[in-house]
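1. sequence-free structure coming up:
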């Protein structure tokens, strides 16, 4: 992680006696969903400071947590960083979320004291470590199996719905759908780990009641999943020959789009039915994970409130893809039941993705991160 942000980290590294003391680093618009480039610059600045400074502060300037993803990544960075930062400022509304999610310990922050959390409902940080991994002293949670985590997330989403006016709840079908979708994401994370079939993952989520300046109340939900294993492009390029041939054609067709082959391969891999696993007839199987996520988030979060439309961001290596208006989810067309999203106006595989939703990042994030935000209200029918 740190080497990805600062490739010359070993060269930059200074002895403690040769370092400048003090300095303020700021994290503002700290969100992969809303501002991925600025967020990566903030993370890089922290990684650089760890090489060159001592007694520096990190100030979080946002009024709200608008994305869990950057905080998870920063927590993983802090595990590997020397303890050279000496505090910083955090808005009280951010403090509530960090405490509820147990992110404060993960980020190595001092205690905030007693924090009221009456308007925040959390699914606390949960982590799976591969066999033989060592545990760090600052972890406030234990490794969890995929089934337990999937059940826990489904139960928490249901509890969030029960807080609405009027209260709502998931149907048995809705609960099963969440369990299956989360299970597929986490099983993929384990399969795609750097050690074959034994990858790490970390996840967490929360719902917060937000009242805007106009007095409109919304219940905003966040979920994030991250694994530090292989990227989507690395994984799919080791898939069946039939899939690799399709990807090669797609990449060749859009070679002048300005997007890297890895990012184009990632877009292709998100479509229904694209998988690295073969069936008995040599054809790919599965491959519905992210489209299931998009479908569920769009069904639950279809609020007619400006600025509260569902959003999902995927980061894998240097590839960044965002499900957002007008490309919110997969679309079924023609005689196929496959959900497809090519991120262009015509949803056409022959046309390149829009640069508003698909970009190459300046830095590579090891593995794959999926982070989402959606708002819910009492009109939800239980899916």
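-> Structure's in. What do you need? Values in this document were obtained by computation on a predicted structure and should not be read as measured data. Residues are numbered from 1 along each chain as shown.
2. going forward, measure contacts and count neighbours with C-alpha atoms only.
-> Noted.
3. Show residues contacting the helix ranked longest in the chain.
-> Using DSSP state H, we find that the single longest helix of the chain is helix 172-191. Outside of helix 172-191, the residues within contact range by CA atoms under 8 Å, 6 or more residues apart in numbering are 146-147, 150-151, 153-155, 158, 197-201, 225-227, 229, 289, 292-293, 296, 382-383.
4. Presented hereafter is structure B, for comparison with structure A:
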């Protein structure tokens, strides 16, 4: 062990004790840790004194020398103990102390050389000021590149910082998809983030959809809501809590394909959630059995596609889904804003089309060669092709005409529930997949059966709605960062006036 050091610094081998002691002195419930740290510190100082004293001698002159050594040892150990106790070391929790690099497909692509640059916790430098990330306009619907940049900053700090704050600076939750991705990467990160700003409306949504609990966030304003304390729910938030399939490639059952599926339970709950949205007093509608079956089919198809196509050479991919509706007062009227998000981690749409049937692959190649240009790469154009009906990598589904319809069905659902075109309330869908982004809103929000009522739906994001013309650059574009998977984020507004008019029309027809 080292005993001599540069002034103002601790020996390297005692720095661990200093960190343990700083942790023991901080936070509630630290009494046990304080006791253990004190015992460790005293034991180490006792060993230090023994070494400084040396071997005792019996001769008188040597005894005097021994007493001098003893005084020196006690003085030296007291100074060392005082230095350790006053040392400004970062607070290191037990979970953080045990943190190791964990693979995250999303973070590993957003952060360059994440594994190589990931610094062990005890080797990280402590700073006088706390580093932070501010999540402002945190929304794939509004700013997909900005959302990815925010996630990248979070990943960079996770690699090198000993402690940081995470500030949620939006007034409201602007997008379910952004928080779904944050929940996806959270378990693979070291727990360096502690504290930060978050407004009450955001806290209530994160509490309702379960992201706060999943990420171990202290949502004091939300939990303190009297309505939540009484009923376990917020009066102005209706949520489909975060649900995810188990990690990809982890099925162990030999009968996995005939057992009740997680996605089947998820679709049932999703239908119940939409029914709750429609059942608020201002709207007072409910889904018919046919409507429930239709929505269940749409959600089930999306989740099934994630399982079948997100992982190469397997049908055991994963997915995560969440949704919520919030009631807000805007310009003196109640507005019901709905958000849905569906996430799969792994291959992008463009990557999954690489092993599509030859006729699909040929069409993709022809389309991309014709329209490739700066800002719209071959992978982005291939992603737009994947949006069209009947474009699927599954040859059996293509032969039966039953595959490749999931995304168009989502657009139909959104257009049916939120048809308003009032600025700021119109339906929007953003698809982020690999290197590509497709932002859909009026006039590009719903597919068109151009060749007849049973023809495949197409949406080419141009005025002609034709594959002969390039897509709108504002709607179809390359991302600045690669997203390792596919996110479908949805937003629309339930308009009580629309449903009231629809009800009057039904009554008149009776």
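-> Arrived safely, thanks for sending. Fair warning: this is a prediction, and the values are worked out from it, not measured in the lab.
5. any idea which element residue 154 of the first structure lies in?
-> helix 146-162 (DSSP states H and E).
6. what range in the second structure does that helix sit on?
-> Here helix 146-162 of the first structure aligns to the second structure at residues 263-279, judged by TM-score structural alignment.
7. In that stretch, which residues are buried?
-> The neighbour-count criterion (16 or more other CA atoms under 10 Å) identifies 263-264, 266-268, 270-278 as the buried residues of stretch 263-279 of the second structure.
8. Next, format the residues you listed as JSON lines and append distance to residue 117 of the second structure.
-> Output for these, formatted as JSON lines (distance: CA to CA, whole Å):
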{"residue": "263", "distance to residue 117 of the second structure": "37"}
{"residue": "264", "distance to residue 117 of the second structure": "41"}
{"residue": "266", "distance to residue 117 of the second structure": "38"}
{"residue": "267", "distance to residue 117 of the second structure": "41"}
{"residue": "268", "distance to residue 117 of the second structure": "43"}
{"residue": "270", "distance to residue 117 of the second structure": "41"}
{"residue": "271", "distance to residue 117 of the second structure": "44"}
{"residue": "272", "distance to residue 117 of the second structure": "45"}
{"residue": "273", "distance to residue 117 of the second structure": "43"}
{"residue": "274", "distance to residue 117 of the second structure": "44"}
{"residue": "275", "distance to residue 117 of the second structure": "48"}
{"residue": "276", "distance to residue 117 of the second structure": "47"}
{"residue": "277", "distance to residue 117 of the second structure": "46"}
{"residue": "278", "distance to residue 117 of the second structure": "49"}
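9. Give me the mean deviation of the helix holding residue 154 of the first structure from the second structure.
-> Taken over the aligned residues, the distance from helix 146-162 of the first structure to the second structure averages 0.8 Å (mean CA distance after the TM-score superposition for the first structure).
10. tilt between that helix and helix 172-191?
-> Following axes from the mean of the first three to the mean of the last three CA atoms, to 10 degrees, one obtains 140 degrees for the angle between helix 146-162 of the first structure and helix 172-191.
11. hang on, the earlier thing: just give me the closest of the buried residues of stretch 263-279 of the second structure to residue 200 of the second structure.
-> residue 277 (21.4 Å; CA to CA).
12. Quick check, the closest one in contact with residue 326.
-> No: applying CA atoms under 8 Å, one finds residue 277 of the second structure not in contact with residue 326, separated by 9.4 Å.
13. what is in contact with these two at once?
-> Both residue 277 of the second structure and residue 326 are contacted by residue 238, under the criterion CA under 8 Å, 6+ apart.
14. which residues of the stretch 51-200 of the first structure fall in strands?
-> 53-54, 57-60, 120-128 (DSSP state E, counting those that start in this stretch).
15. and the first one, what other elements does it pack with?
-> When you say that, I think you mean strand 53-54 of the first structure. Applying 3 or more CA pairs under 8 Å, 6 or more residues apart in numbering; DSSP states H and E, one finds that strand 53-54 of the first structure makes contact with strand 20-21.
16. List just the one of the strands of the stretch 51-200 of the first structure that sits closest to residue 75 of the first structure.
-> Of all the strands of the stretch 51-200 of the first structure, it is strand 120-128 that lies closest to residue 75 of the first structure, at 11.0 Å by CA to CA.
17. Now do the helix holding residue 154 of the first structure against strand 120-128, angle only.
-> Here the directions of helix 146-162 of the first structure and strand 120-128 differ by 170 degrees (the same axes, to 10 degrees).
18. So what does residue 286 of the first structure match up with in the second structure?
-> Aligned counterpart of residue 286 of the first structure in the second structure: residue 403 (TM-score structural alignment).
19. again with residue 245 of the first structure
-> Alignment note (TM-score structural alignment): residue 245 of the first structure maps to residue 362 of the second structure.
20. Residue 186 of the first structure now?
-> In the second structure, residue 186 of the first structure lands on residue 303 (TM-score structural alignment).
21. For residue 321 of the second structure, see how far away its match is.
-> Using CA to CA, to the nearest Å, we find residue 303 of the second structure at a distance of 9 Å from residue 321 of the second structure.
22. Residue 479 is in contact with residue 377 of the second structure, correct?
-> No: under the criterion of CA under 8 Å, residue 377 of the second structure is not in contact with residue 479, lying 9.9 Å apart.
23. Compute the distance from the centre of stretch 189-198 of the first structure to the centre of its chain.
-> Centroid separation between stretch 189-198 of the first structure and its chain, computed with CA atoms, centre = their mean, to the nearest Å, is 18 Å.
24. Next: stretch 149-167 of the first structure.
-> Relative to its chain's centre, stretch 149-167 of the first structure lies at 20 Å (CA atoms, centre = their mean).
25. Could you export the strands of the stretch 51-200 of the first structure as a markdown table, including distance to residue 173 of the first structure and mean neighbour count?
-> Shown next, in a markdown table, are the strands of the stretch 51-200 of the first structure (distance: least, CA to CA, whole Å; neighbours: other CA atoms under 10 Å):
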| stretch | distance to residue 173 of the first structure | mean neighbour count |
| --- | --- | --- |
| strand 53-54 | 53 | 22 |
| strand 57-60 | 40 | 18 |
| strand 120-128 | 21 | 22 |
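26. out of these, which comes closest to residue 341 of the first structure?
-> strand 120-128 (29.6 Å).
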